[in-house]
Each structure stands twice: as structure tokens, then as C-alpha cells.
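In: Have a look at this fold, sequence not included:
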């Protein structure tokens, strides 16, 4: 069973954001009524990965730690635009912060509120709490790819990307049992995120919508 079976209520982006994000190429004209979890960008030549979850915190940024049996992999090319690349990097840390909260079994982790705010933070808290209430976590590897980023001024951006959850699985915290049922089309998810740079220069995720099983993300 892919680890994103449990869904959240969708957060709707603004109409302007939806128009900007339409470049992602989805053949689904309607947004999913449920929001999942929550990581290449525009033209560039250097393949990049986000900072490791266990990377040393810097400039007041909280350290994010993953267990040894779980991993997020972010695949995108740097755009060469400093602002876009910063927005992309922090969007991956938003993803990591949500998963760290799941692993910790707590909605009060420092990173969750550091990289997310507003409607996104509220939805992520609900999402993480569902894992906690169900006594579940996840193991394996999730891949994030097909990144695109569009700026709206100097402090707002829209980021779209796909995830492949076919190699990540739900794990029962109490028994340690892992559900390794074969993956379906629902293991592939399209995300549209709105990110805004705060006064400290951190690009926080403010809105997030997802479409599970979107054909644009399937192999």
C-alpha cells in the first residue's frame, strides 16, 4: 500500500495561481477534492537534490531528522535564478518537515511551523495528526520530480511537482508491520504549492493542493 492513502481536505489556490500552474501539463481539468501530503525546475543544467534531512541546521533553520529506513529524494535542475532556486530548495524542506512530524508522531515539531504557515500549516497539522491517531508512520523511499517554478514578484512563487510513492509503505508503529501491497496509479501524485518569502528570507509553503493518480506524473 502506498503511504499516501489517507487524504486531507484540499486547500484551494487562488485563481491566479491556478492559471500560473496550468503549465504543469496535467490532463485533469478538475482538482482533486482531497489533499494528500504533501517536493526539475525550469531550464537549467545542474541536477540538484535538497539538503539531507539530517543536514546541520544553519542561519537559525531547524535540523530535520529522518529515521534510517525512510528517505525522500528530490530531483530537479537548478534554474540559475537565485530567487527561484531558493524557493525550490525551501519547498523541499517543507516536504521534509511534514514527514519528520509524522516520524516524531507530533504536530509540534519546530520545522513544521518553520517551513509552513497559514492554510498549509493547518492542513499539514491535520494530516500528521491522522497518522498519529492511526498509529502509523512510513518506510521506504519517495521520489519527487518534474519540478516547475514561476515567480510572482520578489516574494511569492508557485511550485509544481510530482511524487512517486511506489517504493514507500505504511508501517504500524506498535507492531512494526509494513504493508507492502503492490502500488497502483494512486502512488503518483501531482502537487501545486504556493510559497511566500517571509521577513527572515524563508520561503514558507502557504497553500498546497494535490491530485493523486494524475496521469502527468505516472510512468
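Out: Here it is on my side, so go on. Keep in mind it's a predicted model, so treat the numbers as computed, not measured.
In: CA atoms for contacts and neighbours, from now on please.
Out: Fine.
In: ok, longest helix in this protein?
Out: helix 82-104 (DSSP state H).
In: A further structure is provided below for comparison with the first:
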């Protein structure tokens, strides 16, 4: 697959209990396109933060994530009004951005990668990023994330499903600068199931994630 985000490793599978929880979260549909709750993953100017700056009341010390000027993630969802759900949604987008930042930086040792990812999601995200880094690849363009659904399990566990549209993002060879302008197919659309856990500092870390490339649920 020439698109910039191949299917995640097979090891990234949710437990049966988690899958059942995810299947029951349809009533929590918080997806929307082009609304005031949309979070853009990267600014269009070089060296600018890839996510909104933390509020003045945020004492966690979140690392800044930056994207190059030719790459951008766009996250589309509406806030639910539930503080825990909204915090989990926001941190799930930072998990995605942290993995991409590692690819852009050419290092799996970035601060954000381990800040927003843990357990199997962290180890597999490192392996995933190294797949780009070792090949001297990066990506350019825009990837859109949409159709978010979130469900809580107690006070410190959340399950989120969402889709991605990679039709406008492409692999770039760092050595030659060549961009692989691949055509849009059903495989340009991916369904993700993610499990998050709230750590002692209050960060909702992604701990497990599974993907289904070409999912009919995400195709236009």
C-alpha cells in the first residue's frame, strides 16, 4: 500500500470485552464535519504547533507537537458535553499526531510519542514509525479523521472509534523528494478502534488500537 498510513500491525487487537463495548457505543455518535468543535492537527505554516496550545490551567506539561508545512491532520468531531469523553477525544487526536511527528522527526524517541501512547499501542507505534524512518520515508498532504464515537468504561477507561480519509495524503521519499501520487481507492479509508486509559497525571493515553483498511463504514 503506497498511502502514507498502512494498516496497523496485526498485534494491535482489542480484547473481546473491549470490542463488545465499542459495538455498543453507537448512541454516543459525536461525529461532525466542518463545525466549531473541529480540531486541526497541523497548521499550514512551518514549525508551528500541530495542536492547539494547552490552556493556562493545564499543569500537566504537555509536549508541543509540530508538523512540517506540507503535512496536516484534520480532526472533525463535536464536543459531547461530557468532560471525560471530551478529554479522551482530544487526547486521542494527540496520540495520532505524536506518531506522525515521530515520522517527520525521523526518531521514535520523541517526547510526545510516549506521552500520549502506552502499553501495546506505544510499542507498535514505535515499530510503525520505524517502518517509515528506516526507509527514509515521510508523508505529505492532508489526512482527515471523522465519524468519532466515544464510550466510557468507569472513570479511567474509554473506547473510541473513528474513520480516516487518506485520499489527499501521500508517501514522500526524503532522499529524492519524490511524492507517490497514488490513486484513491477503497483502501484510502480506514476504520480505527482505540482503547484509552487515563493515567495518574490525567492524560488519556492510547493503550491499544486496531484498524480495518477499506472498511465500508468509512467510505463515502
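Out: Cool, the structure landed. Keep in mind it's a predicted model, so treat the numbers as computed, not measured.
In: Work out the TM-score between the chains.
Out: Here the TM-score for the pair of chains, by TM-score structural alignment, normalised by the length of the first structure, is 0.87; 203 aligned residues with a CA RMSD of 1.9 Å.
In: related to what we said a few turns ago, by how much does the helix or strand following the longest helix of the first structure deviate from the second structure on average?
Out: Once the chain leaves helix 82-104 of the first structure, the next helix or strand it forms, by DSSP states H and E, is helix 110-115. Compared with the second structure after fitting, helix 110-115 of the first structure deviates on average by 0.2 Å (mean CA distance after the TM-score superposition for the first structure).
In: ok now helix 110-115 of the first structure, how far from the chain's centre?
Out: 13 Å (CA atoms, centre = their mean, to the nearest Å).
In: In that helix, which residues are buried?
Out: 111, 112, 113, 114, 115 (16 or more other CA atoms under 10 Å).
In: Now flag whichever of the residues you listed is closest to residue 179 of the first structure.
Out: residue 112 (26.3 Å; CA to CA).
In: Which residues are in contact with that closest one?
Out: When contacts are counted by CA atoms under 8 Å, 6 or more residues apart in numbering, residue 112 of the first structure touches 94, 97, 98, 101, 121.
In: Could you identify the buried members of those?
Out: 94, 97, 98, 101, 121.
In: gap between the longest helix of the first structure and the chain center?
Out: 7 Å.
In: what do you get for stretch 4-14 of the first structure?
Out: On CA atoms, centre = their mean, the centre of stretch 4-14 of the first structure falls 12 Å from that of its chain.
In: Quick check: end-to-end length of that stretch?
Out: Start-to-end span of stretch 4-14 of the first structure (CA to CA, to the nearest Å) is 25 Å.
In: Check which residues of stretch 139-153 of the first structure are buried.
Out: 139-151.
In: quick one: buried residues of stretch 64-79 of the second structure?
Out: So, applying 16+ other CA under 10 Å, buried residues of stretch 64-79 of the second structure: 64-68, 71-79.
In: now the helices: where do they sit in the second structure?
Out: Under the criterion DSSP H, helices of the second structure are mapped to 16-23, 83-105, 111-116, 119-133.
In: Would you mind giving these as a markdown table with distance to residue 39 of the second structure added?
Out: Listed next are the helices of the second structure as a markdown table, based on distance: least, CA to CA, whole Å:
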| stretch | distance to residue 39 of the second structure |
| --- | --- |
| helix 16-23 | 23 |
| helix 83-105 | 8 |
| helix 111-116 | 17 |
| helix 119-133 | 22 |
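In: So which of the buried residues of stretch 139-153 of the first structure is the closest to residue 166 of the first structure?
Out: residue 142 (7.4 Å).
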